[in-house]
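[1] sequence first, then the predicted structure, then my questions.
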Amino acid sequence: MSAAATAAADRGAQWLAAVDGVLWWAETRPAEGGRVALVRSLPGGGTEDVLPEPWNVRNRVHEYGGRPWVAVGSVIVFTHWTDQRLYALSESEGEIVPLTPEPATPQGVRYGDLRPGLEGEVWAVRERSTGPRRTDIARELVAIRLDDGAERVLVDGYRFFTAPQLSPDGTHAAWLAWDHPAMPWDGTELFVAPVDGDGSFGAARVLAGGPEVAVCQLEWESAEQLLVLADPDGWWNLHRVGLDGTAVNLAPVQRELGGPMWKLGVSWFAPLGGGRFAVLDAGQLAVLDEHAGSVTPVDTDLTVWSSAGLVPVPGGVAGIAAGARSDDAVVRIDPATGVVTELSPRPDELPSADYLPVPQERVFTAADGSRIPAFVFPPANPEFTAPEGELPPYLVHVHGGPTGRSDGALSLDFTYFTSRGIGVVAVNYGGSTGYGRAFRERLREQWGVVDVQDCVAVAEALVAEGLADPARLAVRGGSAGGFTSAASITTTRTYAAATVKFPILDFTSWTGDGGETHDFESRYLTGLVGPYPETEQRYRERSPITHVDSLAGPVLFLQGLDDQICPPEQADRFVAGLAGSGIPHAYLRFEGEQHGFRKAETIIAALEAELSFYGQVFGFVPPDVPVLELDR
């Protein structure tokens, strides 16, 4: 698998919805500078772009973005990345006009989680920069008129919101809200308010949620009832909540039918009618039957479904799905038969199935007896066999978040390495999602401890089983995974090398007071590490930058220069501390990249640099890639 083919195939779909019975979605385009296109399916098959270049349907709300487009009658309203303004596309006239004014500071006003409002309006979360710091942010729920762009505030007073949703009869609105230091998977409140004759909201009241109950999705079922994903019993289950406050769990199961709300507007369930619902059971499509109180997986090779769009369609449900040997695509499926119809093309650049590793879902054991789920992707290449007695190198992949998870879907990044004889193991360490609140909270005040120990336990178990070469282990990850990779290579001696992508390296400055992260996560460490400044010493001890002189081996840093979540200042300082240390290292900085890499040229350069890096550390010469220069 070449780096160029990996980049070319990385056209992920997202934000799926139906417009007059036709499926539309957003689609990333690495070959077009990483822009996000708006696409719709065609009746006879195939797709067409709705918006030509340079339109980029993406926004910066929470820096991770929120639902960036919505159909309001015959008008498509969308956010444009370059200026973060709202625009309206009239389908009948084909004209695009701006709805909101140019902000006083570039991208200083952002909109996300777009929803239909009252007639002639779109409702959204509005995020405004109010000062020079990344945390100088104010948010409100607003209504924007489609005829003249006039805005009015619907709700304020909380730090974070999801956009309000209007009840079927137009008499009520419902939304979620929460405040620092909670993250949305810690605790959110479901509000409902009457909509007055002038379009303003009356007195709001809380129907569900709280400090230790997280609601992650709501949908109106009728004028009097809502469908709500919440975890009052420690698992995200589907509930019916009445305006009178009554709540019923439609199928009590110790399984996660929801997930962490990293982006505003995601969805994990969709009604199918007759008391049946399509749900995502830790990412796998299932059918919830409220009459039987059951949740039954759908029998399909597509084992991982995206929360960025689950849409009821005639005869089934549409979504964005992938499998162990199939990249993600927009599909329609009949849950009763498992028959799948693909609506977006699969990448042409994929190699044959023999080159694609079949992941092995495993559960390892931590030192304290806790379980550690993981997916093992062994080397796979039909043209080569390892020399007798040779064990493969292995990369321990650490997912981001840390409130996130790895899954068993095809990963082209992993295939790039497994097709070259390097195994990958993706670890769902304590704190990962998909295993209930208690498992997530294994990481409470233990970030930098539990995650590091769990990854080491998995790596050493693979060595003990005779599957991995103990002298050729590396740890890799981005964002929170970059932190764990850096913490691992500075505090343990398990790994020979680490690849650290857009990382967190200094806890003391990655806080609201330190100013080196964005507002959404600026109090995240309160739960992950402890209250600050009361536990300042803990912040320092767990920060990899405190242990620059304790590196166990070479390290490669990869960083986007426009990253507002894990800004380059942190990697800059760490790498500066390595100057003259004698420890081999490299630092690649990419112009125009944010948190995660979107441009084809960046994806290629990063993968080839990482492969060259491992070759130099593990003692082999990778063919056909530039040699990465290492400093000392």
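    Now that the structure is in, tell me what you want to look at.
[2] please make it C-alpha for all contacts and neighbour counts, starting now.
    OK.
[3] burial count for the closest residue to H595 other than its chain neighbours?
    Closest residue to H595 apart from its sequence neighbours, by CA to CA, 6 or more residues apart in numbering: D563 at 5.0 Å. Other residues lying near D563 total 21 when counted by other CA atoms under 10 Å.
[4] in three-state terms, label the closest residue to W69 other than its chain neighbours for me.
    Leaving out its chain neighbours, the residue that sits closest to W69 by CA to CA, 6+ apart is F78, at 4.2 Å. Classification of F78 using DSSP: H, G, I helix; E, B strand; the rest coil returns strand.
[5] contact partners for F78?
    For F78, the contact set (CA atoms under 8 Å, 6 or more residues apart in numbering) comprises V57, P68, W69, V70, L86, Y87, A88, L114.
[6] just send those residues back as a markdown table, with neighbour count and distance to L16 too.
    Formatted as a markdown table, these follow (neighbours: other CA atoms under 10 Å; distance: CA to CA, whole Å):
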| residue | neighbour count | distance to L16 |
| --- | --- | --- |
| V57 | 25 | 13 |
| P68 | 28 | 11 |
| W69 | 28 | 10 |
| V70 | 23 | 10 |
| L86 | 27 | 19 |
| Y87 | 20 | 19 |
| A88 | 24 | 18 |
| L114 | 29 | 13 |
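[7] just the ones of the residues you listed in helices?
    In helices, defined here by DSSP state H, there are no members of the contacts of F78.
[8] helices of this structure, residue ranges please.
    3-9, 412-418, 437-440, 450-464, 480-491, 524-528, 536-542, 568-578, 600-618.
[9] so which of those is nearest L166?
    helix 437-440 (30.0 Å; CA to CA).
[10] identify the residues contacting the closest one?
    By CA under 8 Å, 6+ apart, helix 437-440 touches D231, G234, W235, T403, G430, G431, S432, T433.
[11] most neighbours, which of those?
    Most surrounded of those: other CA under 10 Å gives G430, at 30 neighbours.
[12] hmm, V452 and it touching each other?
    No. Using CA atoms under 8 Å, G430 is not in contact with V452; the gap is 9.6 Å.
[13] ok, now which ones touch the spatially closest residue to H399 that is not a sequence neighbour?
    Spatial nearest neighbour of H399, excluding adjacent residues (CA to CA, 6+ apart): G481 at 5.1 Å. Applying CA under 8 Å, 6+ apart to G481 gives the contacts H397, V398, H399, G400, G401, P402, V500, K501, P503.
[14] out of those, which comes closest to L226?
    Among the contacts of G481, and counting by CA to CA, the member closest to L226 is G401, at 29.2 Å.
[15] re earlier: which of the helices of the chain is buried the deepest?
    helix 480-491 (a mean of 28; mean count of other CA atoms under 10 Å).
[16] between it and helix 450-464, how many degrees?
    Counting by axes from the mean of the first three to the mean of the last three CA atoms, to 10 degrees, helix 480-491 points 70 degrees away from the direction of helix 450-464.
[17] can you give me how far helix 480-491 is from the chain middle?
    The chain centroid and the centroid of helix 480-491 are separated by 20 Å under CA atoms, centre = their mean, to the nearest Å.
[18] putting a second one here so we can go through both:
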Amino acid sequence: MSERASGTDGQSSWGTRSTRAGEARRVTAEQATPTLPPEVTARWQARFRAPRVSLPDWAEEAPHRNLYSSDLSGVVEQYAWDRGTGAHRQVTDRPNGTLIATLSPGGETIWWFADNDGDEFGVWMTQPFGGGEDAVAVAEVGPAYPAGLEVGRSLVAIGRSTDDGSELWLAPHGGAPRIIYRHPDPASVDALTRDDELLVISHSEHGDPRYPALRVLRTGDDAVVAEKWDGEGLGLHALEFAPLPGDRRLLVGHERRGREELLVWDVAADTETEIVLDLPGDVTAGWYPDGSALLVGHDHAARTELYRYDLVSGGLERVATPPGVVRGATARPDGTVELAWSNSERPPVIRRADGPVVLSVSDEEAPAAYPVEDRWVPGPGGDVHALLVRPEGPAPYATAFLVHGGPEAADDDSYRARRAAYVDAGYAVVHVNYRGSTGYGSAWRDALTGRPGLTELEDIGAVYDALVAEGVVDPSRTLLTGGSWGGFLTLLGLGTQPERWTAGIAEVPVADYQAAYEDEMEGLRAYDRALFGGSPDEVRDVYVRSSPITYVDAVAAPVLVVAGANDPRCPIRQIDNYLTRLEELGKDHEVYRFDAGHGSLVIEETIRQVEIALAFALRHVQP
């Protein structure tokens, strides 16, 4: 991945805690349990423990064979589901879970990615759909960070990324694998035609992985069939080829008019048709199985709508869904639409667009949560969209600013167990879709280029000031917290806006940007070079200006730092550098370390970490 996606619904497995320079002790979750009524604790924990499932993936030629992820066992793992027989089977079983998997077109084989304790570095494995031994998929393709996988009928295309750059491999079934592309800059495998004859890859040979170009290769001889690039600052994203044999239409996302839109590229004729839709915000899409229409997802102002777009008539028909967020949707061969839906009050459900529940693995339903209120606040770069959740009682409130990661992501009107836990504890919660967030156009997303961190904090500060003036936020009781990029913004905010924050909780953060650059995965180094305008050797001042460790002397609030020992995105050494400076300066701080990567897929560890975060918050920012 090209950015620091955040899994901020919990990471933990063991912990140490230091409070002052030279003073450290090991703590357990029980010792740090917040002083909340038992029924409140039971309610927020039940939201995490209620089993969840992902939208099922189905085999193109065997749609009754499905694959989904679930935390039914207490750890996120992969499950096979035969809709014909109704049988469900757990496919993977690993201590730190398994997040990435797919099916072969005929449904005979499950492919899943095996990393090492969450470090994201590993190999592809296979297992028969009906069960059996796991096997390394293509032994010649060594361990790496994954960079795309396309499983065809006669071959498989595998993308891998290492410190040396990107390699894309083609492995015919029963034949010798070969490298078809190699480059020091990021590249990935994106889409394969139904007949396996053409493969589209994305690359960043022009030097900026945020705005990829596309290249189509003929799998028989690796020849270049077609290329497309919209130029500097304009990315192209291959979504999928049309689902028909011999069909050379490729669905592509573009941003030629300042937002994510769609086009259909006939790569054989090298012609394209832009799909212009009168919808605000960003759109993406997938094919209906007969290739005659697109299932369009439209994201705007923290909510999702679905549409069916007829490619012949140009008609756009709304697919009815309740207000909220659709995390994924697919059109089945019978024309029905299945989707993963939730809103801020109701927990996720896998259902058909016309209502019936498609998949549930438990009768246990998560408790309801709390509605969000929209706020649009004038900011230095334009109006900032924020979401507010109120606790019981009169304002002003002790308030937790929960800052999203990414940075190319957004907070929305979906069900969030962590958000609800803070509200249960008595806090108002504020989300800010700062400049850098997606869903508000390309210019908004790219506005932090050359000045990351400080730009986003200006928008967070504008929302803070507006809600204080409105009488919602008590400025003497404010918590800044987030994970990944949100953790980076938390530490940077504590150092550059010390007058605003009563306490901070930074999960898997960037804390020392120059050291992070040295240790992180190569794909992220390339992303950072594009974001900052070069490497630390080339633009050192820009990295220093945006690095939390630069401002550690000014930190006045107590801070809890959560760190993953195997994190390839926000590596442990740079966090330790920051913690060492806190200790040297005698700053009030605590640290919780866990033996996994950029987050955890273990539910009880998630709960343990939320316990520790709430305990810290309640000690320092009393509701």
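    It's in. Just so it is clear, the structure is predicted and the values come from calculations on it, not from any experiment.
[19] what does the superposition give as a TM-score?
    Aligned and superposed, the two chains score 0.83 in TM-score terms (TM-score structural alignment, normalised by the length of structure 2); 566 aligned residues with a CA RMSD of 3.0 Å.
[20] ok, back up a step: surely the residue nearest to H595 of structure 1 touches F597?
    No. Between D563 of structure 1 and F597 there is no contact under CA under 8 Å: 10.0 Å.
[21] what about the strands in the stretch 151-300 of structure 2?
    Assigned by DSSP state E, counting those that start in this stretch, the strands in the stretch 151-300 of structure 2 fall at 155-162, 165-172, 178-183, 187-192, 198-203, 213-218, 224-228, 237-241, 249-254, 261-266, 271-275, 282-287, 293-300.
[22] dump those strands to CSV, plus mean neighbour count.
    Formatted as CSV, these follow (neighbours: other CA atoms under 10 Å):
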stretch, mean neighbour count
strand 155-162, 23
strand 165-172, 22
strand 178-183, 16
strand 187-192, 26
strand 198-203, 24
strand 213-218, 21
strand 224-228, 15
strand 237-241, 21
strand 249-254, 23
strand 261-266, 21
strand 271-275, 13
strand 282-287, 22
strand 293-300, 22
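[23] so what's I572 of structure 2 closest to, chain neighbours aside?
    A565 (5.8 Å).
[24] what's the match for the one you found in structure 1?
    Using TM-score structural alignment as the criterion, A565 of structure 2 maps onto L561 of structure 1.
[25] contacting residues for that match?
    So L561 of structure 1 contacts P567, P568, R589, F590, E591, G592, E593, Q594 (CA under 8 Å, 6+ apart).
[26] separation between D567 of structure 2 and G382 of structure 2?
    35 Å (CA to CA, to the nearest Å).
[27] no, scratch that, I was asking about V189 of structure 2
    The value you get for V189 of structure 2 to G382 of structure 2, if CA to CA is used, is 37 Å.
[28] go on, L531 of structure 2?
    Going from L531 of structure 2 to G382 of structure 2 by CA to CA gives 21 Å.
[29] and if you look at A139 of structure 2?
    Counting by CA to CA - A139 of structure 2 and G382 of structure 2 are separated by 52 Å.
[30] could you do H620 of structure 2 as well?
    33 Å.
[31] repeat for S547 of structure 2
    Where G382 of structure 2 is concerned, S547 of structure 2 sits at a distance of 25 Å (CA to CA).
[32] of those two, who's got more company?
    Comparing S547 of structure 2 with G382 by neighbour count (other CA under 10 Å), the higher total belongs to S547, at 26 against 12.
[33] structure 1: which residue goes with the more buried one?
    By TM-score structural alignment, S547 of structure 2 lines up with S543 in structure 1.
[34] quick check: closest non-adjacent residue to its match.
    Nearest to S543 of structure 1 is D506, by CA to CA, 6+ apart, at 5.0 Å.
[35] tell me how far the one you found lies from A150 of structure 1.
    From D506 of structure 1 over to A150 of structure 1 (counting by CA to CA), the distance is 43 Å.
[36] which one of the two is surrounded by more residues?
    Set D506 of structure 1 next to A150 and count neighbours by other CA under 10 Å: D506 wins out with 24 against 13.
[37] what residues are up against that one?
    D506 of structure 1 is in contact with R540, S543, P544, I545, T546, Q570, counting by CA under 8 Å, 6+ apart.
[38] ok, of these, which one's closest to D289 of structure 1?
    S543 (47.1 Å).
[39] might one say that that closest one is in contact with L505?
    Yes. Using CA under 8 Å, S543 of structure 1 is in contact with L505, at 5.7 Å.
[40] list of residues touching stretch 246-257 of structure 1?
    229, 234-241, 268-269, 279-282, 288-290, 292-295, 434-436.
[41] what's the neighbour count on the equivalent of P393 of structure 1 over in structure 2?
    Taking TM-score structural alignment, the alignment pairs P393 of structure 1 with A398 from structure 2. By the criterion of other CA under 10 Å, A398 of structure 2 has 22 neighbours.
[42] state the distance from A398 of structure 2 to W44 of structure 2.
    19 Å.
[43] cool, and G297 of structure 2?
    In terms of CA to CA, G297 of structure 2 sits 31 Å off from W44 of structure 2.
[44] D454 of structure 1 touches R371, doesn't it?
    No. In this structure, D454 of structure 1 is not within contact of R371 by CA under 8 Å, at 9.0 Å.
[45] what do these two both touch?
    With contacts defined as CA under 8 Å, 6+ apart, no residue is adjacent to both D454 of structure 1 and R371.
[46] on that earlier part again, of the strands of the stretch 151-300 of structure 2, which is nearest R375 of structure 2?
    When the strands of the stretch 151-300 of structure 2 are compared by CA to CA, strand 293-300 sits nearest R375 of structure 2, at 14.1 Å.
[47] other SSEs contacting that closest one?
    Where contact means 3 or more CA pairs under 8 Å, 6 or more residues apart in numbering; DSSP states H and E, strand 293-300 of structure 2 is packed against strand 282-287, strand 303-310.
[48] distance to L614 of structure 2 added to these, as a markdown table?
    As requested, these are exported to a markdown table (distance: least, CA to CA, whole Å):
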| stretch | distance to L614 of structure 2 |
| --- | --- |
| strand 282-287 | 35 |
| strand 303-310 | 28 |
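[49] R352 of structure 2 is nearest to which of the ones you listed?
    Closest to R352 of structure 2 of these is strand 303-310 (CA to CA; 12.3 Å).
[50] and the end-to-end length of stretch 212-231 of structure 1?
    Using CA to CA, first and last residues of stretch 212-231 of structure 1 are 9 Å apart.
[51] which residues does that stretch contact?
    For stretch 212-231 of structure 1, contacts defined as CA under 8 Å, 6+ apart pick out 165-169, 171-172, 175-176, 184-190, 208-209, 232, 236-243, 257-261, 266-268, 437.
[52] that concludes my questions; thank you for your assistance.
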